[in-house]
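> this one's structure only:
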């Protein structure tokens, strides 16, 4: 894996443990020479993971919509910064540039990004790993919901396995390396 997209919050969250997790992830990416692809912001968990990768000599590619860049939150010291027009373009560019997707704690936008790449995998737009970095058990309710979707037969078990989860960046990246995508969903 050469490049991993990270979806996460533009705030630090209620506990310092979230920022610590972002720093741990940035450290692990840099140690493994994996380029970070992310939303291009200098604030919150996004800024923390990017700053860490950069401080460790790694590469960081940001993709930010013009509207957000104009609000002066664009990170100005990245390896590359792509400015796009819309959030849709941002997600498409991040997906194009990445070999996998890690979702860290964040808000509605972060979850929307996760569910989009999860769904794209399910229907065959890509076969890249999708993981939840479950810092402070943040994604426990989401993992329970995914399991509930399976038990209620709205999500097939083989597609539930797309959503890898680990509380440790190293453990999650090991799951990425071992990931075997399920067969592409059919509707027959």
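That came in fine, so what should we check first? Predicted, not measured: the structure shown is a model, and the values here were computed from it. Numbering: from 1, shown residues only.

> From here on, just use CA atoms for contacts and neighbour counts.
OK.

> Contacts only, for residue 136.
17-18, 167 (Cα atoms under 8 Å, 6 or more residues apart in numbering).

> what's the answer for residue 69, then?
Taking Cα under 8 Å, 6+ apart, one finds residue 83 in contact with residue 69.

> For it, pull up the helix or strand it's in.
Element membership for residue 69, per DSSP states H and E: helix 66-70.

> Show me what counts as buried in that helix.
66, 68-69 (16 or more other Cα atoms under 10 Å).

> circling back: report the buried members of the contacts of residue 136.
Buried subset of the contacts of residue 136 (neighbour count, 16+ other Cα under 10 Å): 18, 167.

> want to compare, so here's the second one:
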């Protein structure tokens, strides 16, 4: 019996129409398929979320969408997913996504993406999971955030060990290499 394929959870915007961001999301979906991985996503068929899933499926990847019932129409549920899980709440959505994933990739996004990223990062820092986490940021979307987090580290509010759990990179290949390995085996880039 073959083990289940590696599953990557992607957090990203469900609202932007920026062509560059949509192209980035499509490149991520294509790379997921090229590696023979599964995609775990927020289950919407809009914006970057839809672009990742569409590109992953086009390349032959299995896609698992997880969406709370109150967003089924708002985010136009990705009914083309190989598996579409509809949850009662956002909290349940995030738990299912975390449980089904082997690693987490954050792309540019807004408050929902940030909330998912911070919850996953906090869980990793507290030892609730040991799954790799990366942020793919070729356009500097998160530069201000990590400048602030570095200041918080310098003031003693965020330990360096927490920052070391995240690979932040503008390079798709570097992000996927980091995601394929447990955090202890990933060389962490200096974000300070």
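Yep, that arrived. This one's a predicted model, so the numbers in the text were calculated from it and none came from an experiment.

> so which of the contacts of residue 136 of the first structure persist in the second structure?
Of those, the ones still in contact in the second structure (both residues aligned by TM-score structural alignment, their matches' Cα atoms under 8 Å) are residue 167.

> among the contacts of residue 136 of the first structure, which are in helices?
Under the assignment DSSP state H, the contacts of residue 136 of the first structure contribute 17-18 to helices.

> Which residue, neighbours along the chain excluded, lies closest to the aligned residue in the first structure for residue 68 of the second structure?
Residue correspondence to the first structure (TM-score structural alignment): residue 68 of the second structure is matched to residue 65. The spatially closest residue to residue 65 of the first structure, leaving aside those adjacent along the chain, is residue 84, at 4.7 Å (Cα to Cα, 6 or more residues apart in numbering).

> show me what contacts that neighbour?
Taking Cα under 8 Å, 6+ apart as the criterion, residue 84 of the first structure is in contact with 63-66, 90.

> who wins for neighbours among those residues?
For the contacts of residue 84 of the first structure, the largest number of neighbours (other Cα atoms under 10 Å) sits with residue 64, at 28 neighbours.

> Now do the strand or helix carrying that one: which elements does it pack against?
Using DSSP H and E, residue 64 of the first structure falls within strand 60-65. Other helices and strands packing on strand 60-65 of the first structure, by 3 or more Cα pairs under 8 Å, 6 or more residues apart in numbering; DSSP states H and E, are strand 35-38, helix 44-55, strand 80-84, helix 87-97.

> What span of the second structure is the third one aligned with?
Against the second structure, the aligned range for strand 80-84 of the first structure is residues 83-87 (TM-score structural alignment).

> check the fit of the matching stretch onto the first structure and give the mean distance.
Once fitted to the first structure, stretch 83-87 of the second structure is off its aligned match by 0.4 Å on average (mean Cα distance after the TM-score superposition for the first structure).

> Buried ones in that stretch, by neighbour count?
By neighbour count with 16+ other Cα under 10 Å, stretch 83-87 of the second structure contains the buried residues 84-87.

> what's the distance between it and the middle of its chain?
Here stretch 83-87 of the second structure is found 17 Å from its chain centre; the criterion is Cα atoms, centre = their mean, to the nearest Å.

> Also stretch 22-41 of the second structure?
Here stretch 22-41 of the second structure shows a centroid-to-chain-centroid distance of 11 Å under the convention Cα atoms, centre = their mean.

> In the first structure, which residues correspond to it?
Using TM-score structural alignment, stretch 22-41 of the second structure pairs with 19-38 in the first structure.
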